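Q: sequence first, then the predicted structure:
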Amino acid sequence: MEWVYIKNLKDYIDKEVELRGWVRRKRSSGKIMFIEFRDGTGFVQVVVEKTTVGDENFEKADKLRLESSLIVRGKVRKDERAPSGVEILATEVIPVQIPTEDFPIQKPDHSIDYLMEHRHLWLRAKRQFHIMRIRDAVIKAIRKFYWERDFIQIDTPIFTGAIGETAGNLFEVDYFDYGKVYLTQTGQLYLEAACMAFGKVYNLGPTFRAEKSKTRRHLIEFWMNEAEVAYYEHEDNVRLQEDLVYYIVQYVLNSAYDDLVAIGRDVSKLEKIQKPFPRMTYTEAVKFLQKQGFDIKWGDDFGGDEETVLAKQFDSPLFVTHYPRQAKAFYMQPDPENPEVVLCDDLLAPEGYGEIIGASQRIHDYDLLVERLKENNLPVEKYDWYLDLRKFGSVPHSGFGLGVERTIAWIAGLEHIREAIPFARTLYRVHP
């Protein structure tokens, strides 16, 4: 008998199959039992009739508890009322392991702290199943986008001696006789080196920020997708980000639509997203916020409230461009028409989800980069290899970083980013 996954059962109508998985729910009525069965690809109802399976099999099924592992053999029957479109009429039930105690997650009113403490088991819940499938679709979309455009994937290091942003947000690690190194907060500097070799490059991997933040938008460990392209200037960079985010949304709508609906996402809001995305400069944004009653002046950074109000005006994500030079990182290219601002952008997701991309054209002039390092009190000698890129065939180039979990949280409509990653690392959580 062929072992089949639930997601493929529609191809086996009226055929005998074997399923391997777990009990999610169970109810019985006399000589008939209904098992909600899951196998990691979906959920299906297994009907166990005493007259069909016999007394011994029925007794085995009766002893099953929530999250018992088992093998089911039976016939696939079409059932339009079922979410999966089919059900299984069991002919044999083979328990693999029956728990000796109650499954810890059964009540509908568990606190979020309790659920996070049992995250290793909470992942088995239907909602978490669908969220992780949406995450999987987002990551597939990212890779597919770059592969279709002939980008080369470059895996950037997690241990780094160079700082991409500010040292205050880094985790220090003792690295043998070398001294202090850091857990990476960005692979950007290494991607800049790679783009000078391969032209168009990207990465996808974990990054770390030692920020004591407890907001619904922050994680300590999170995944980033970054890209760098040689000869790309600011406008090229903005278009690439726009294409990527639009591609991700369309891919998820096409491949994970049922998962979005299953968790209650209003998909009509995603369907309204259109290119080109709206834009405003930082200066225009400040003036708008001041008119809305915000106590903000030119040069101040935007917080979550400000980002929400800005993005709330639009159905599609919003580009805010040309931030003040002193408010941004040392490597950002000043605008030749106004050196007090830099050629950069933040992409703000609608519906209050805030920044999902930070981007800029990079400084390609050696002397200007040294000047900016000194202005930011960064050790020039630590950036010797980064400065080398400006000595040998330097060209204008641009790139960005997309926060994967923030993007998932927005697309899935999650209230908190902690559900967008399998095992969240937040200010007070490293367990499990």
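A: Right, received. Where do you want to start?

Q: use CA for all of it now, contacts and neighbours both
A: Fine.

Q: residue contacts, Glu242?
A: Lys275, Pro276, Phe277 (C-alpha atoms under 8 Å, 6 or more residues apart in numbering).

Q: to clarify, my last question referred to Gly40.
A: Gly40 neighbours (C-alpha under 8 Å, 6+ apart): Gly21, Phe129.

Q: on that earlier part again, can you pick the most crowded of the contacts of Glu242?
A: Phe277 (18 neighbours; other C-alpha atoms under 10 Å).

Q: what's it in contact with, if anything?
A: Here Phe277 is in contact with Glu242, Ser316, Pro317, Leu318, Phe319 (criterion: C-alpha under 8 Å, 6+ apart).

Q: 10 Å instead, please
A: Residues near Phe277 by C-alpha atoms under 10 Å, 6 or more residues apart in numbering: Val238, Arg239, Glu242, Asp243, Tyr246, Phe314, Asp315, Ser316, Pro317, Leu318, Phe319, Leu347.

Q: quick check, the fifth one in a strand?
A: Spelled out, it's Tyr246. No - assigned with DSSP: H, G, I helix; E, B strand; the rest coil, Tyr246 falls outside any strand and is helix.

Q: burial of it, as a residue count?
A: If we define neighbours as other C-alpha under 10 Å, then Tyr246 has 19 of them.

Q: another one to put next to it:
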Amino acid sequence: MYKDITIAKVQDFEGDKIRIKGWLYNKRSSGKIQFLQVRDGSGFIQGVMMKKHVSEEVFELCKTISQESSIEVLGTLQKDDRSTLGFEIFVDEVKVIHLADDDYPISLKEHGTDFLMENRHLWMRTPKQNAILRIRDEVNFTIREFFRKEGFILTEPPIITPASCEGTTDLFEIDYFGEKVYLSQTGQLYAEATAMAFNKVYTFGPTFRAEKSKTRKHMNEFWMVEPEMAFADFEDNMKVQENFVEYVIQKVIKTMKRELQVLERDTGALERVKAPFPRITYTDAIEMLQKAGYEINWGDDFGAPHETYIAEQYDKPVFITHFPAEMKAFYMQPDPKDPKVILGSDLIAPEGYGEIIGGSERIHDKELLLEKMKQEGLPTEVYQWYVDLRKYGSVPHSGFGLGLERTVSWICGIDHIRQSIPFARTLNRVYP
């Protein structure tokens, strides 16, 4: 009797008769032996078929099976130290469920990135892309695990919103039964509302930015996790951020060793990601860059080369704090000691991956918020519900947003963010 198992669980069945249901990823032949590379969605394993061990019919059948045909492989699971998995199947029988067309577009030769993205629905079947998306799943789960342990409540913000949340014109406009509305750029303002009801909350969902950017760090649709905390100041906020990032990174390098190995990811830099993280003010960062020869002035935003240089001065993520107020969103709390800057920070990941978190203490004084909104030219009537939060039991509160795809890209050590999501939406791509 054969046991139905998944490749991910093979270590529990050494020496047993097993059945794997999956797809033929690759095959090769050596005369009287055929080697079948099989995947089942949980992993990859090699099946070894000896001509003298199987029927002539089965041996000949396997010569005709095309790449990505769906099959059942039956045999004995045996130890194989040469395999990254540590096991292989000594094949007794193979059954074809569906014989794939023989013009499968993604062969095992090299393909250009545009071609592979055009065939993203198939590209994700390959070992490295599969490993990236499995790590994304683990990061996704670990984020929720952390916030559950810390007493946060998950609350879902709307995706359709009546106005900008961050004072930018980079919005996707849609017609909502004759009314002009937008796809949300962030769930943060709504998280502030739910934090006043539940104290500690987080949102986790898709966000949309209509930026015409082609960099390797940008997409037009991406996922954000956005915690918000009542009775929390700027310092409290950064402590949660560094504990959160440490928890996610250390959990993933522990649970996803095989996937990181497939990606050939050197985890040394990740292992150093432990709180506390170093901090540098925006002003000091500008001076650091100027001394290094960069042409940048106080009030300028950081570009990718600037963030990379700053990150290279440290061996773990670094906070850049106290940005100029004019650079940041209207809701960020000015520093009482210097109102030109805000009580906010960006967390910069090592190895050139740039900003992965932006956060701040929020303005909790109604009059100051109204003044900031007036300066930004924001319509009070659209934001009246947001102002109400400062009328009825306002408290100091803080929050931040972490970009899921940038974090996954950093953990995986991949060059472009588009590989960190199943189906990327970028400036020139809405297919597949």
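A: Arrived safely, thanks for sending. Only a predicted model underlies this, so the values are computations on that prediction, with no experimental measurement involved.

Q: picking up where we left off before, can you put the contacts of Phe277 of the first structure in a markdown table and add distance to Glu337 of the first structure and secondary structure?
A: Below are the contacts of Phe277 of the first structure laid out as a markdown table (distance: C-alpha to C-alpha, whole Å; DSSP: H, G, I helix; E, B strand; the rest coil):
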| residue | distance to Glu337 of the first structure | secondary structure |
| --- | --- | --- |
| Val238 | 18 | helix |
| Arg239 | 21 | helix |
| Glu242 | 24 | helix |
| Asp243 | 27 | helix |
| Tyr246 | 30 | helix |
| Phe314 | 28 | coil |
| Asp315 | 31 | coil |
| Ser316 | 28 | coil |
| Pro317 | 26 | coil |
| Leu318 | 23 | strand |
| Phe319 | 19 | strand |
| Leu347 | 22 | strand |
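
Q: so which of those residues persist in the second structure?
A: With both residues aligned by TM-score structural alignment, their matches' C-alpha atoms under 10 Å, the contacts of those that the second structure also has are Val238, Arg239, Glu242, Asp243, Tyr246, Phe314, Asp315, Ser316, Pro317, Leu318, Phe319, Leu347.

Q: just the buried residues out of these, in PyMOL syntax.
A: Those of these that count as buried under 16 or more other C-alpha atoms under 10 Å are selected in PyMOL with:
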select buried, resi 238+242+246+314+315+316+317+318+319+347
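
Q: so which of the kept ones among the contacts of Phe277 of the first structure is the closest to Asn377 of the first structure?
A: Leu347 (28.0 Å; C-alpha to C-alpha).

Q: how close does that closest one sit to Glu211 of the first structure?
A: Separation of Leu347 of the first structure from Glu211 of the first structure (C-alpha to C-alpha, to the nearest Å) stands at 21 Å.

Q: how about Pro108 of the first structure?
A: According to C-alpha to C-alpha, Pro108 of the first structure stands 33 Å off from Glu211 of the first structure.

Q: which one's the longest strand in the second structure?
A: Counting residues, the longest strand found in the second structure (DSSP state E) is strand 17-30.

Q: between Pro108 and Glu211 of the first structure, who's got more neighbours?
A: Set Pro108 of the first structure next to Glu211 and count neighbours by other C-alpha under 10 Å: Glu211 wins out with 15 against 6.

Q: chain neighbours aside, what residue packs nearest to the more buried one?
A: Spatial nearest neighbour of Glu211 of the first structure, excluding adjacent residues (C-alpha to C-alpha, 6 or more residues apart in numbering): Asn169 at 5.6 Å.

Q: which residues does the one you found contact?
A: Ile163, Tyr182, Gln185, Phe208, Arg209, Ala210, Glu211, Lys212, Ile220.

Q: measure Ala275 of the second structure to Tyr202 of the second structure for me?
A: On the measure of C-alpha to C-alpha, Ala275 of the second structure and Tyr202 of the second structure end up 21 Å apart.

Q: can you check Asp365 of the second structure too?
A: From Asp365 of the second structure over to Tyr202 of the second structure (counting by C-alpha to C-alpha), the distance is 22 Å.

Q: swap in Lys254 of the second structure?
A: With distances taken as C-alpha to C-alpha, Lys254 of the second structure is found 25 Å from Tyr202 of the second structure.

Q: if you count what's nearby, which of those two comes out ahead?
A: Comparing Lys254 of the second structure with Tyr202 by other C-alpha under 10 Å, the one with more neighbours is Tyr202, at 28 against 11.

Q: tell me which element that one falls in.
A: strand 200-208 (DSSP states H and E).

Q: mean shift of whichever helix or strand comes after that strand relative to the first structure?
A: Remark: after strand 200-208 of the second structure, the chain's next helix or strand is strand 221-230, criterion DSSP H and E. Comparison of strand 221-230 of the second structure with the first structure after fitting gives an average deviation of 0.4 Å (mean C-alpha distance after the TM-score superposition for the first structure).

Q: strands of the stretch 51-200 of the first structure, start to end?
A: With strands called from DSSP state E, counting those that start in this stretch, the stretch 51-200 of the first structure shows them at 69-78, 86-97, 152-153, 159-160, 172-175, 179-183, 200-208.

Q: buried deepest among the ones you listed, which one?
A: strand 200-208 (a mean of 22; mean count of other C-alpha atoms under 10 Å).
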